[in-house]
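Colleague: Sequence first, then the predicted structure:
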Amino acid sequence: MDIKGNTILITGGGSGIGRALAEAFHAHGNQVIIAGRRQSVLDETTAANPGMASALLDIEDPAAIMRFAEQVKREHPALNVVIHNAGIMRPEDTKSGATDTAESTITTNLLGPIRLNAALIDHLLAQPKATVITVSSGLAFMPLSLTPTYCATKAAIHSYTNSLRYQLKDTSVTVLEIVPPYVQTELMGEHQKNDPHAMPLDEFIAEVMTLIESQPDAHEILVERVKPLRFAEASGKFDGFFKQFNDEMVRQRT
């Protein structure tokens, strides 16, 4: 993927990793459109980045996704990059028997990108060169027991991305996967944003942009801090690492 000269749609682009990616690509001269549920957050981001565009999107609503896709194609016919970043991450107590959090997480994190990709794929295939980027997580490969459905959706996104890449291998559309580690954002609240154990957001984005530019044939964008999670199973150390990792996360929260 060229990091310049694109028209890029980023879901969840008003905060966290989405906003940071939007600002980084905007600074490289791309036309960037951010999408999200809260108009105030979108307005704040575009005001701070003159020339950036925005559009409301309820990623949980299939009909809204279809309307949004038609709007974006109409208003930005040069659209050639989509970054599926929108997501939620909430703790769950599997002993409670409740499924509300699981269902909303699956709808947002998994069905949302699949539905939006389906609504935009014909447009992307018609471009001379296009890119689909998914945002999974190191937790796709090393689950955090506190957020079981979040981890499951990110594992599913990784699997979906591999299949999508294979199906599109003879087309003009390339497929990338960004795999973040634990990053200082508000994904799970204010504590995460200021957690010294998390990777600073600006450092994460700088490394991601460098990797995208310097590794044009890469399928996965892996910053150094996520590699222990990504390759734990391949190294044969998954079981021990899983217990150590989850025990440490429980200790930190308590």
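Modeller: Right, received. Where do you want to start? Numbers count the residues shown, from 1 in each chain.
Colleague: okay, CA-based contacts and neighbour counts for the rest of this
Modeller: Noted.
Colleague: give me every residue that touches Ser54.
Modeller: Shown in contact with Ser54 (C-alpha atoms under 8 Å, 6 or more residues apart in numbering): 33-35, 42-43, 46.
Colleague: Can you pick out the most distant pair from the residues you listed?
Modeller: Ile33 and Asp43 (11.8 Å; C-alpha to C-alpha).
Colleague: do you know how far Ala86 is from Val179?
Modeller: 14 Å (C-alpha to C-alpha, to the nearest Å).
Colleague: Same question for His28.
Modeller: For His28, the distance to Val179 equals 22 Å [C-alpha to C-alpha].
Colleague: adding another structure so you can compare the two:
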Amino acid sequence: MNISGNTIFIPGSTSGIGLALAQRLQAEGNTVVIGGRRTELLEKLAAEHGFDTVRIDTADAGSIRTAAAEVLRQHPDLNVVIAMAGIMRVEDWHHADGFLASAEEVVTTNVLGPIRLIAAFVEHLRTRPDATIVTVSSGLAFAPLAVTPSYNASKAAIHMLSESVRLQLADTPVRVVELVPPSVRTALLPGQEESEFAMPLDEFADEVISLLASEPDAKEIQVERVKFLRYGEVRGDYDQVVATLNAADPHGK
């Protein structure tokens, strides 16, 4: 992915990692369109930062179709989509009422959302030079946090989806890049913004932009902090990684 000169749509970018990356990508010389559910917040961010905006609920198939049509109408040169939106829930799987509704919401947002986003944009992206789909998985796709089973599974699904779609689109101009965050200080879970275990948001976003600039052909964007989780099985210390993760961070990402 080229670091500048793109037109980028980032649904799920009104806060946290999405907003931090939107600001930095705009500063690198990209046109950035941010998406979210709250119209008043979108208007505020547009006034403060000069973003173009579109309302989108990535848990709603109809909203994705409507938003995609609006983005493409306003920005026919769009060449990058970053599927940022996601939710994380603490769940208790001892009883169905402790997890079922939550699990369904997580899968709808974290798995069906990116699938529907790709469906809405892939035909357009195939016509664009330097086109890129950026998916967002997690270190928890590779080592599980006990209290968030559905989130872990949804991000593992995104990892394999990214691997598979990259193979299929190898005969097109569209690149598939997977962003693999560690735990980052955001509001994804209550208390995570103050977590000493989590990586500071600005530090994470700065390292991501640096990696995008220095590794334009990378298939995965991995900050140094996530490699402990990402490569446990490869190193042969997976059980230790899982034990350390769950002892250190009961609410991590």
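Modeller: Okay, I see it. This one's a predicted model, so the numbers in the text were calculated from it and none came from an experiment.
Colleague: hang on, the earlier thing: so for His28 and Val179 of structure 1, which residue has more residues nearby?
Modeller: Neighbours per residue, other C-alpha atoms under 10 Å: of His28 of structure 1 and Val179, the larger number sits with Val179, 24 against 13.
Colleague: now the strands: where do they sit in the stretch 101-250 of structure 1?
Modeller: Along the stretch 101-250 of structure 1, the stretches classed as strands by DSSP state E, counting those that start in this stretch are 130-135, 173-178, 220-221.
Colleague: Quick one: those as TSV, columns for mean neighbour count and distance to Met52 of structure 1 too.
Modeller: As requested, those are exported to TSV (neighbours: other C-alpha atoms under 10 Å; distance: least, C-alpha to C-alpha, whole Å):
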stretch	mean neighbour count	distance to Met52 of structure 1
strand 130-135	23	19
strand 173-178	22	22
strand 220-221	21	24
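Colleague: I'd like those written out as JSON lines, with distance to His123 of structure 1 added.
Modeller: Output for those, formatted as JSON lines (distance: least, C-alpha to C-alpha, whole Å):
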{"stretch": "strand 130-135", "distance to His123 of structure 1": "10"}
{"stretch": "strand 173-178", "distance to His123 of structure 1": "10"}
{"stretch": "strand 220-221", "distance to His123 of structure 1": "24"}
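Colleague: just so I know, which of those strands lies nearest Ser235 of structure 1?
Modeller: Minimum separation from Ser235 of structure 1 across the strands of the stretch 101-250 of structure 1 (C-alpha to C-alpha) falls at strand 220-221, 17.9 Å.
Colleague: who does that closest one touch, helix- and strand-wise?
Modeller: Judged by 3 or more C-alpha pairs under 8 Å, 6 or more residues apart in numbering; DSSP states H and E, strand 220-221 of structure 1 is in contact with strand 173-178, helix 201-214.
Colleague: Adding distance to Ser15 of structure 1, write these out as CSV.
Modeller: Output for these, formatted as CSV (distance: least, C-alpha to C-alpha, whole Å):
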stretch, distance to Ser15 of structure 1
strand 173-178, 17
helix 201-214, 11
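Colleague: Packed most tightly, which of those would that be?
Modeller: With neighbours taken as mean count of other C-alpha atoms under 10 Å, these reach their highest mean count in strand 173-178, at a mean of 22.
Colleague: By how much does it deviate from structure 2 on average?
Modeller: Compared with structure 2 after fitting, strand 173-178 of structure 1 deviates on average by 0.7 Å (mean C-alpha distance after the TM-score superposition for structure 1).
Colleague: List the contacts of that strand.
Modeller: With C-alpha under 8 Å, 6+ apart, strand 173-178 of structure 1 has contacts from 1, 124-125, 129-137, 158, 161, 164-165, 168, 208, 218-222.
Colleague: Likewise for stretch 116-132 of structure 2?
Modeller: Taking contacts as C-alpha under 8 Å, 6+ apart, the residues outside stretch 116-132 of structure 2 that touch it are 1-2, 58, 61, 64-65, 68, 77-81, 83, 133, 172-177.
Colleague: so where is it in structure 1?
Modeller: Per the alignment by TM-score structural alignment, stretch 116-132 of structure 2 matches residues 115-131 in structure 1.
Colleague: what's the distance between that stretch and the middle of its chain?
Modeller: 17 Å (C-alpha atoms, centre = their mean, to the nearest Å).
Colleague: Tell me which stretches of the stretch 151-254 of structure 1 form helices.
Modeller: Assigned by DSSP state H, counting those that start in this stretch, the stretch 151-254 of structure 1 shows helices spanning 190-193, 201-214, 227-230, 238-253.
Colleague: Great, nothing more from me.
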